[in-house]
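Visitor: Next one to model:
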Amino acid sequence: MTESYRHENYPEDMQAIIDADSYETVLDLFDAKVKQFADKPAFTCMGKTITYKDLDALSSDFAAYLQNETDLKPGDRIALQMPNIVQFPIAAWGALRAGLVVVNTNPLYTERELEHQMNDSGAKAMVVYAGMAAQALKVQPRTPVEKIIVTEIADLHPPLKRALVNTVVKRVKKMVPDFDASKTVPFRTALRQGQNFSYRPVRTGHDDPIVLQYTGGTTGVAKGAMLTNRNLIANMLQCYEYFKLALKDGEETLITPLPLYHIYAFTVHCMVLMYTGNQSVLIPNPRDIPGFVKELSKHRFTGFVGLNTLFVALCNNDDFKKLDFSGLKLTISGGMALTHAAADTWKDVTGCLINEGYGMTESSPVLSFNPPGHAQLGTIGVPAPSTEVKVINDDGVAQPIGEPGELCARGPQVMKGYWNRPQDTAKTIDEDGWLKTGDVAVLQEDGYLKIVDRKKDMIVVSGFNVYPNEIEDVLVGHPKIVECAAVGVPSEKTGEAVKVFIVTNDEVSDEDLIAYCREHLTAYKVPRQFERRDELPKTNVGKVLRRELRTEQA
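Guide: Okay, the predicted model is just below:
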């Protein structure tokens, strides 16, 4: 039995300990890297590329605008509500340079969700994509928001292309509802006004929150995780120890389909890749698979950051299979469990293995990852450098190697706490700094971790624990199953029974599926109920919402 575990047996080029104090703030890091990689491409979107030098200048202009043309003071919160466009990193770094706290906000929020987040965070300003401006203005009177800055999708493109793209998006595609522009400030105007002033550097503390990252809100009320300079610097350095095994500084191009407002993409693309001087190709709408594939064809990309549902969707596209993958060196998976079927198909199509990691908003987010060249499919890799882990039972007792229990972690990437919610913080992080993840995991003898399932998703059949991930991993191996989700439903006979919602590419009978499952699962795990769906409910980052499916069965 072990109280806690800290991995030591990393590949020889990885360090077991990172120095979270090597930079006092993320701005110290930013200043150093935009100079070091000044002429390297930083972000590309829809044919527009900005270098690190451009990012420095444009974010400085935006910071100067915030400091001189608004009433915002250091420590005030500013919400960013944009898809993956070049304006996002400019606004984020501009806000941080002005000493503000960034509140990453989902562009697909409903009015209710947006109102809650603005009130909970106390945001005084918003930077929004024009398609969300009407909703932001509608919600504004019920929130502390005083200023709304609006950007159109092609704002940074040359004049002719800017006018064409913005007009098509608004008039032809009808993607921008009408709004009262007199009550907003155009992003281009803000940048232009900022050029009239000198940006004044602002110092924040090493342990000061600089990002409020709201949890998905799929359970209870969405809470803002306070991520500090130290948290983000630590996780950036931890990720770098893994990534450097496959990627070189200043030479790589990574595809960025996952939203930058999500902590997974924010840390990888706005922190780690900046640290390494690499390029992110931003995909504003990854759900448009044909458009996504067309954009991919324009780049010789060397890295890809995604999740299970996206890998499946791409590999089902014939044009994707025709792309040149000769440069692809690293594929990163996170955000949801990676199935064997998706991993195998991606490898067959692209020739590149998928390296799966694990984390959560509260840990900035990465807690573990499969080192490139040393990946174990079906695991979430080894704990990040300078990270301790343990698995505990319901009584809080640490479990032996190989026994399942709730995964707990402690390290410099663990959040300061939830914004204005000390009681929720105390339930999630104990007095000794251990973060309770809510996930059931097994620690293997070799130090690799395996997630068995979410604690709350576990199904109990006749007293036996059944984990949905295992059922789903088996079923997606069936040639006629595209994706699926397993949930527990009430059963008079067994307490709970397993029901699976499936999306298929051809007709298949329940009997065939049961027979297939019997080949791979013990009897009490075999589902007997199946429901066909055209699609499964998902969060905006692609996680299947098992909770929503369970609620339908109540």
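
Visitor: alpha carbons only for contacts and neighbour counts from here, please
Guide: OK.

Visitor: For Asp439, which residues are in contact?
Guide: Contacts for Asp439 (Cα atoms under 8 Å, 6 or more residues apart in numbering) come out as 406-407, 451-455.

Visitor: which residues are in contact with the longest helix seen in the chain?
Guide: Assignment by DSSP state H gives helix 52-68 as the longest helix of the chain. Residues from elsewhere that reach helix 52-68, judged by Cα under 8 Å, 6+ apart: 33-35, 37-42, 72-73, 89-98, 190-195, 197-200, 277.

Visitor: quick one more, to check against the first:
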Amino acid sequence: MQPNWIKQRAYLTPNRVAISFHDQQWTFNELYLQSVSLAYKLNTLHLTNGKRVAILAPSTPPLIELLYACMQAQCEMVLLNGRLAKQELAYQIADAEVDAILVADEELAKLPDDARIIPFSKLYRTTESEYDIAAQWDDDFALTIMYTSGTTGFPKGVCQTVVNHSSSAISSALNLGISEDDAWLCTVPIFHISGFSIVVRSLLYGMKIRLYEKFDAKKCSQEIINGTVTKMSVVAVILENLLSEMESIGQKAHPRFSTILAGGGPVPIDYLKRAAQLNLHVAQTYGMTETASQTATLANEDAFTHIGSAGKPLFFNEIKIAAKKDESIGEILIRGPHVTPRYIGQFKEKPTTIDGWLHTGDVGYLDEDGYLYVVDRRSDLIISGGENIYPAEIENVLLAHPKIKEAGVCGIAHDIWGQVPAAFIVVKESMTAQDVIEFCEQNLANYKVPKYVHFIASLPRSGSNKLLRRHLMKLLDE
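Guide: Okay, the predicted model is just below:
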């Protein structure tokens, strides 16, 4: 059992600032009182004690207030990605078998019609029904459910429990350190594990979140330069934007700013060198949705002695490599209290671990000092601007087109986004690249839409007729 984080934090540091957004700010006690009121409204709607709710909203204070309220009401929260296509959102809602869909009014158009939809405006108008809010939470309660695509192209609903989240937050604190003056600059989406983990850290550490709905290079750079924030989470493309902005105005990070936590794929060495010139301390990290954020993190002091490494596992975590005999490179396996215990929906019967170890599907190795090096973020995974894109998911959409016979997708290097998807297509009938792109735009989030389309006579396949995606790039040279 753990204490109700929201109630406990409001008791310990009621007047400390919890969230700052534009020119407004809220203390932990203010958010606690607002969350109690909303929890009473959820109770009126019979959404308490294990009910499952999907949530779709931008990363603004009303979303965090609602997250607090759902935690108070002990609802399982399915966090929806507003960048997904309507069809993709519909799949996740159906797979999760939610009891209600709580939606910010401005996001309603993104969802198909559904009787379970409750706009925020309706929730706010609901009368309150008081009840005894739990003072303690079960460790195994699924606080959040986030969807992450599997190698089959079908998204998996990953349960992240109270103990998953708290273990992750505590491990991060032991690694990065905490201070009562900390302020985490949050520009990553709250619906991602990177964003929600900041909300958890805020509650457990008593730490302020400086919240941005969207990343703004100029404003965020000024926050770092002025020392109004101390930490920030980024992906490589965001880091590069910060570097370019700070370099253009000839300014360096304030001494109060301590760490940039960089995930979503390796950080280019050139970025690390540029960051060092600006007094920006970058900690590279490796994690996934199934591990409630970080599993390993490379300390800034090791950034140049172990270039390319994702660091060592955090305090409670273990990593080992499942490699063939006499080989050092193999699949990365993870064990620890931060690892999800279960999936939901169509994958609910799939075990998350084998003999206690999560098989990540990623390939890497540990050097003699125990530092992790990720060779490939899953053999076919495309990482574009920090977003994971699975080729099979795009292929499934392409193959639904009546004029497409076969399709293969791989990642192509891109100066800004790291990688972008490219489609290789065998057609049944004549069509144009624009036809392909428009069809994908109707069924996929924008970042998943292929940026390049190539029409070919046949796809490279193995003897067992399995598509060899790693050979697709070679076709461009023929």
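
Visitor: List just the nearest of the contacts of Asp439 of the first structure to Leu545 of the first structure.
Guide: Nearest to Leu545 of the first structure, judged by Cα to Cα, of those is Arg454 at 12.2 Å.

Visitor: Aligned to the closest one, what sits in the second structure?
Guide: Per TM-score structural alignment, the equivalent position to Arg454 of the first structure in the second structure is Arg377.

Visitor: which secondary structure element contains the residue nearest to its match when sequence neighbours are not counted?
Guide: Among residues not flanking Arg377 of the second structure along the chain, Asp362 sits closest, at 4.9 Å (Cα to Cα, 6 or more residues apart in numbering). Per DSSP states H and E: Asp362 of the second structure is located in strand 358-366.

Visitor: Verify the contact between Ile471 of the first structure and Val487 for me.
Guide: No - using Cα atoms under 8 Å, Ile471 of the first structure is not in contact with Val487, being 9.6 Å away.

Visitor: Those two - which one has more neighbours?
Guide: Neighbours per residue (other Cα atoms under 10 Å) separate Ile471 of the first structure from Val487, with Val487 holding more: 26 against 23.

Visitor: which SS class is that one?
Guide: With DSSP: H, G, I helix; E, B strand; the rest coil as the basis, Val487 of the first structure sits in strand.

Visitor: Gln87 of the first structure versus that one, what's the distance?
Guide: Counting by Cα to Cα, to the nearest Å, the gap from Val487 of the first structure to Gln87 of the first structure is 40 Å.

Visitor: Repeat that for Ile283 of the first structure.
Guide: For Ile283 of the first structure, the distance to Gln87 of the first structure - Cα to Cα - is 13 Å.

Visitor: Which one's more surrounded, the two?
Guide: Remark: of Ile283 of the first structure and Gln87, Gln87 carries more neighbours, 27 against 23, as counted by other Cα under 10 Å.

Visitor: Tell me the counterpart of that one in the second structure.
Guide: In the second structure, the residue equivalent to Gln87 of the first structure is Pro62, according to TM-score structural alignment.

Visitor: Please apply the same query to Val34 of the first structure.
Guide: Looks like Val34 of the first structure aligns to Ala10 there (TM-score structural alignment).

Visitor: what does Glu115 of the first structure give?
Guide: Following TM-score structural alignment, the counterpart assigned to Glu115 of the first structure within the second structure is Ala90.

Visitor: Before I go, just wanted to say thanks for your time.
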